[in-house]
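**Student:** sequence and predicted structure, then a few things I'm wondering about:
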Amino acid sequence: MMDKKTSRLQRAAKTRHTIREHGVNRLSVHRTPRHIYAQVFSADGTTVVASASTLQVDIKSGLTATGNVAAAKAVGDAVAKRAIAAGVTSVAFDRAGFKYHGRVKALADAAREAGLKF
């Protein structure tokens, strides 16, 4: 019997394997009850091209809370702008096994609105 976390990590591994086969940049999301993190990895997966999280002062300062949909939108917008500034316009979305719902969906939508294609 697998627990919730093991199942999620197994789903994440499957997705990452597929993305690696396609050889594209990857927007990876990690979610905890208190914070949300996003990183854009290069196509080979070795370097972080851009990152944003609710821990960063410039993002945190404009928020009332860090574990809600508004915070996720702010992180999505910031990571997209930083990725585009670094020359990345197209990514594959890696939700790390989390449901595409709530904060994960809000981050993805905000990144798309800011000009990131996926």
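**Tutor:** Yes, it's here. These numbers were taken from a predicted model, which means no experiment stands behind them.
**Student:** please make it C-alpha for all contacts and neighbour counts, starting now.
**Tutor:** OK.
**Student:** if you count contacts, what does the helix or strand in which A71 is found end up packed against?
**Tutor:** Element membership of A71 [criterion: DSSP states H and E] is helix 69-85. The elements that helix 69-85 packs onto, with contact taken as 3 or more C-alpha pairs under 8 Å, 6 or more residues apart in numbering; DSSP states H and E, are strand 36-41, strand 48-53, helix 57-60, helix 103-113.
**Student:** dump the ones you listed to a markdown table, plus mean neighbour count.
**Tutor:** Formatted as a markdown table, the helices and strands packed on helix 69-85 follow (neighbours: other C-alpha atoms under 10 Å):
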| stretch | mean neighbour count |
| --- | --- |
| strand 36-41 | 24 |
| strand 48-53 | 21 |
| helix 57-60 | 14 |
| helix 103-113 | 21 |
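**Student:** dropping in the other structure now:
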Amino acid sequence: MANTIKDRRAARVRRAIRKVASGRPRLSVHRSSEHIYAQVIDDAAGHTIASASTLEKDLRSSLKTGADKAAAEVVGKLIAERAKAAGVTQVVFDRGPYLYHGRVKALADGAREGGLDF
């Protein structure tokens, strides 16, 4: 695997998250040019608790595009709803290699509005 700047930034963020996580699951975000994806991951057990993305049929029909801040906020609210249904209220936010700005920030704000605490 190439050790690119993006890979090093993601590793640096994950290393910081591991220090402060104290057993909480992590809310991981992936942003592509056309869609945004979010997962709540339990690293101790190694499985995904909840996931949401703009690829889902009900969201695709209601959104203009999957690549704007409005779509990211809807995905944030949806991931919060699904995580709360699974019994998770506190997470750590894993922005990966992306800056906390724009769509990533909109997703985080939507998740907070939906009731996740981070």
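**Tutor:** Nice, thanks for sending it over. Please read these numbers as outputs of a predicted model, since none were measured by experiment.
**Student:** for the two chains, what TM-score is obtained?
**Tutor:** Here the TM-score for the pair of chains, by TM-score structural alignment, normalised by the length of the first structure, is 0.90; 115 aligned residues with a C-alpha RMSD of 1.7 Å.
**Student:** related to what we said a few turns ago, just put the helices and strands packed on helix 69-85 of the first structure in CSV and tack on distance to A80 of the first structure.
**Tutor:** As requested, these are exported to CSV (distance: least, C-alpha to C-alpha, whole Å):
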stretch, distance to A80 of the first structure
strand 36-41, 9
strand 48-53, 8
helix 57-60, 13
helix 103-113, 5
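**Student:** closest one to A13 of the first structure among the ones you listed?
**Tutor:** Between A13 of the first structure and these, the tightest spacing by C-alpha to C-alpha is seen for strand 36-41, at 15.3 Å.
**Student:** hmm, back to that, figure out which of the helices and strands packed on helix 69-85 of the first structure is closest to Q10 of the first structure.
**Tutor:** Of these, nearest to Q10 of the first structure by C-alpha to C-alpha is helix 103-113, at 17.9 Å.
**Student:** just the element for the residue positioned nearest the centre of the first structure, please.
**Tutor:** For the first structure, the residue nearest the mean C-alpha position is V29 (2.9 Å; C-alpha atoms, centre = their mean). Using DSSP H and E, V29 of the first structure sits within strand 26-31.
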